[in-house]
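J.: quick one, fold the following:
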Amino acid sequence: MTVTTTALPRFVAQLAPHISTDTTLPSIGGIYLEAEGTHLFACATDRYTFALTRTEATEPEPWRAVVARADLTALRALFPARRRGADLHLTHSRGCTRTPGGLLTVGDGARSLTLSANASLARQFPKWRRLFADALAAEPRQDTETLYNADFLARWAKAAERGQPLTTWSAGPGKPLLVAAGPDFLGLHMPVALPAHRPDTPARDRQDRTALRTTWADALATLTPDRALKAAA
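T.: Below is the predicted model:
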């Protein structure tokens, strides 16, 4: 069962910022791969953000694998991101007595790297289809303040190619921000819990829209003609 793709280095770059570092949750401690029908899908999440990407790849017999964080170092070293565009062959072997987790071999015809496919972790990976289907189906409704962790927002910088814009929308308070980059990348970004649900939230973090208008009114009063902002090309 072999998939040929040029997308693996891109997958790693896009998804690595979203991999969980929680050692008590090994099923999300790497990049999840799923070959099915006409596409190879890849996901990563730490439950605060969830990134999903895909590429066209024919695979008549479905398979799933998790590439652990520790193995990504070796994968990056052998097949660095600067080699994008080169064909890589992903061969999945099901588990046996000696390798119960199965194997995933990545090669370019000259070199290859064989890793555990971590079958048991792949079976435990979150059911991503329903999460993303629900987020896409929900109508946008952003009519109140929403708090987002700034460090987590920075993760999406790796989602888009140079010059490619991100599209975002949310179905309302408590719902994930949906992030899209082109036709093949989707992301979910959970907001910080609203103060109503977090009585311990520091006052400095409680940014009410009405209060902000009041505190900024004097500073933003127009004293000289303004130059309009220019939309990005």
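
J.: going by C-alpha atoms from here, please, whenever you check contacts or count neighbours.
T.: OK.

J.: longest strand in this protein, by residue count?
T.: Among the segments of the chain that qualify as a strand by DSSP state E, the longest is strand 49-68.

J.: look up how far F132 lies from the residue most central in space within the chain.
T.: Centre of the chain computed as the mean C-alpha position; nearest residue by C-alpha atoms, centre = their mean is A51, 1.7 Å away. When C-alpha to C-alpha, to the nearest Å is applied, the distance between A51 and F132 equals 10 Å.

J.: let's compare: structure for the following, please.
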Amino acid sequence: MSTETITLSTRELHDLLIPVLPHAGTDKTLPALGVVRLEVRESILYAVATDRFTMAVTRHRLEEPTADVSVAIGREDALAMLKLFKYDRQTDPALELVVGTVEAETILDPADRPALTISAKDGNTLVLHGREDALATWRKILGKVIHREEKPSSPHLGLGSIYLPRWTKAIRTRSPLSVSFGASPSDPVVIRADDHFIGIWMPARLEDGARALRDSLWCKEVPLEVESAEAAQAQTRGAA
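T.: All right, here's what the predicted structure looks like:
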């Protein structure tokens, strides 16, 4: 396997990973989803994660031409990387990310195993072993949703509350998140933050009694107040 070097600042690495990490799987019965896929395509670096209920993708255009390459790293490894390589307002160290193979062969880690090596000028180096990559088809999944025909959306949609905080990690500026709905209440919701982030969110199933707003207690206890014709005329005479 050939090696490829990606140059990023520490801040750019954090900006790439932090929005997608909440979407990486944590279910121990599905270890293949507990990863973040890093992929270079036409000199744009993407990070992708999913747990089947949500999927998130970030993008960063690289300054130097970079060959297409990809590697999947574990969620916990990605978190460890962010803890080791830090930045602040005064310092934003440059990093080199080398996608290749583990150089030293051991019984547990064969030499041909994919790896991501991250190095900083201060000497800090971290080698992360590649994981099974279950996200190679992310473009097909995302493309099917974002290129769907725009139709009038369903008036009722269920969204799992435990997933709400995830999307705040994508916000960089005061610009609001863009939300796009499908025609059916079971269609994925698209969440977009400018051009650096996009994600899809699978709706939750609503019980029949919870779907129609008009059947809720709110509509029964807070009726629509319609002004009668007599009251309107009286108000008009009083104003005269």
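
J.: which parts of the longest strand of structure 1 are buried?
T.: Residues of strand 49-68 of structure 1 classed as buried under the neighbour-count rule (16 or more other C-alpha atoms under 10 Å) are 49-59, 63-68.

J.: repeat that for stretch 98-113 of structure 1.
T.: Within stretch 98-113 of structure 1, the residues that qualify as buried by neighbour count (16+ other C-alpha under 10 Å) are G101, G102, L103, L104, T105, V106, G107, D108, S112.

J.: go on, stretch 180-188 of structure 1?
T.: Across stretch 180-188 of structure 1, burial judged by 16+ other C-alpha under 10 Å covers A180, A181, F185, L186, G187, L188.

J.: looking at these, spot the one nearest R83 of structure 1.
T.: Taking C-alpha to C-alpha as the measure, F185 is the one of the buried residues of stretch 180-188 of structure 1 closest to R83 of structure 1, at 20.4 Å.

J.: all helices of structure 2, in order?
T.: Assigned helices in structure 2, in chain order: 10-17, 75-84, 138-146, 164-168, 208-211, 217-221, 229-239 (criterion: DSSP state H).

J.: got the contact list for the fifth one?
T.: Identification of contacts with helix 208-211 of structure 2 by C-alpha atoms under 8 Å, 6 or more residues apart in numbering yields H156, L157, D215, S216.

J.: at 7 Å what do you get?
T.: By C-alpha atoms under 7 Å, 6 or more residues apart in numbering, the surrounding residues in contact with helix 208-211 of structure 2 are H156.

J.: chain center to that helix, what's the gap?
T.: How far helix 208-211 of structure 2 lies from its chain's middle: 29 Å, per C-alpha atoms, centre = their mean, to the nearest Å.

J.: before we move on, what about the second one?
T.: The gap between where helix 75-84 of structure 2 is centred and where its chain is centred comes out at 17 Å by C-alpha atoms, centre = their mean.

J.: what range does it cover in structure 1?
T.: Helix 75-84 of structure 2 corresponds to residues 69-78 of structure 1 when matched by TM-score structural alignment.

J.: by how much does that stretch deviate from structure 2 on average?
T.: When structure 2 is superposed, stretch 69-78 of structure 1 averages 1.8 Å from its matched positions, counting by mean C-alpha distance after the TM-score superposition for structure 1.

J.: would TSV of the buried residues of stretch 180-188 of structure 1 with distance to V12 of structure 1 be doable?
T.: Supplementary listing: the buried residues of stretch 180-188 of structure 1 in TSV, determined by distance: C-alpha to C-alpha, whole Å:
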residue	distance to V12 of structure 1
A180	17
A181	16
F185	13
L186	15
G187	15
L188	17
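
J.: quick one: which of the residues you listed sit in strands?
T.: Secondary-structure check on the buried residues of stretch 180-188 of structure 1 using DSSP E: residues within strands are A180, F185, L186, G187, L188.

J.: turn the residues you listed into JSON lines, including distance to E36 of structure 1.
T.: Conversion of these to JSON lines gives the following (distance: C-alpha to C-alpha, whole Å):
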{"residue": "A180", "distance to E36 of structure 1": "22"}
{"residue": "F185", "distance to E36 of structure 1": "17"}
{"residue": "L186", "distance to E36 of structure 1": "18"}
{"residue": "G187", "distance to E36 of structure 1": "20"}
{"residue": "L188", "distance to E36 of structure 1": "22"}
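
J.: now for those residues, which pair is the farthest apart?
T.: The widest separation within these, taken as C-alpha to C-alpha, falls between F185 and L188 and amounts to 10.6 Å.

J.: measure the closest residue to the residue nearest to the centre of structure 1 other than its chain neighbours to T167 of structure 1 for me?
T.: In space, not counting the residues next to it along the chain, A51 of structure 1 is nearest to G187; the distance is 4.4 Å by C-alpha to C-alpha, 6 or more residues apart in numbering. In this structure, G187 of structure 1 and T167 of structure 1 are 10 Å apart, going by C-alpha to C-alpha.

J.: quick check: neighbours shared by the two?
T.: Shared contacts of G187 of structure 1 and T167, defined by C-alpha under 7 Å, 6+ apart, comprise V179, A180.

J.: not including adjacent chain positions, what is the nearest residue to P31 of structure 2?
T.: For P31 of structure 2, ignoring the flanking residues on the chain, the nearest one in space by C-alpha to C-alpha, 6+ apart is G25 at 7.5 Å.

J.: isn't the one you found up against V48?
T.: No. Under the contact definition of C-alpha atoms under 7 Å, G25 of structure 2 does not touch V48, with a separation of 11.4 Å.

J.: which residues touch F197 of structure 2?
T.: If you count contacts by C-alpha under 7 Å, 6+ apart, F197 of structure 2 has them with V57, T58, R59, A170.

J.: which of those sit farthest apart?
T.: R59 and A170 (11.4 Å).

J.: quick one on the thing from earlier: what's the match for the residue nearest to A51 of structure 1 in structure 2?
T.: Counting by TM-score structural alignment, which is the criterion used here, G187 of structure 1 corresponds to G199 in structure 2.

J.: show me what contacts its match?
T.: The contact partners of G199 of structure 2, by C-alpha under 7 Å, 6+ apart, come to M55, A56, V57, V190, I191, R192.
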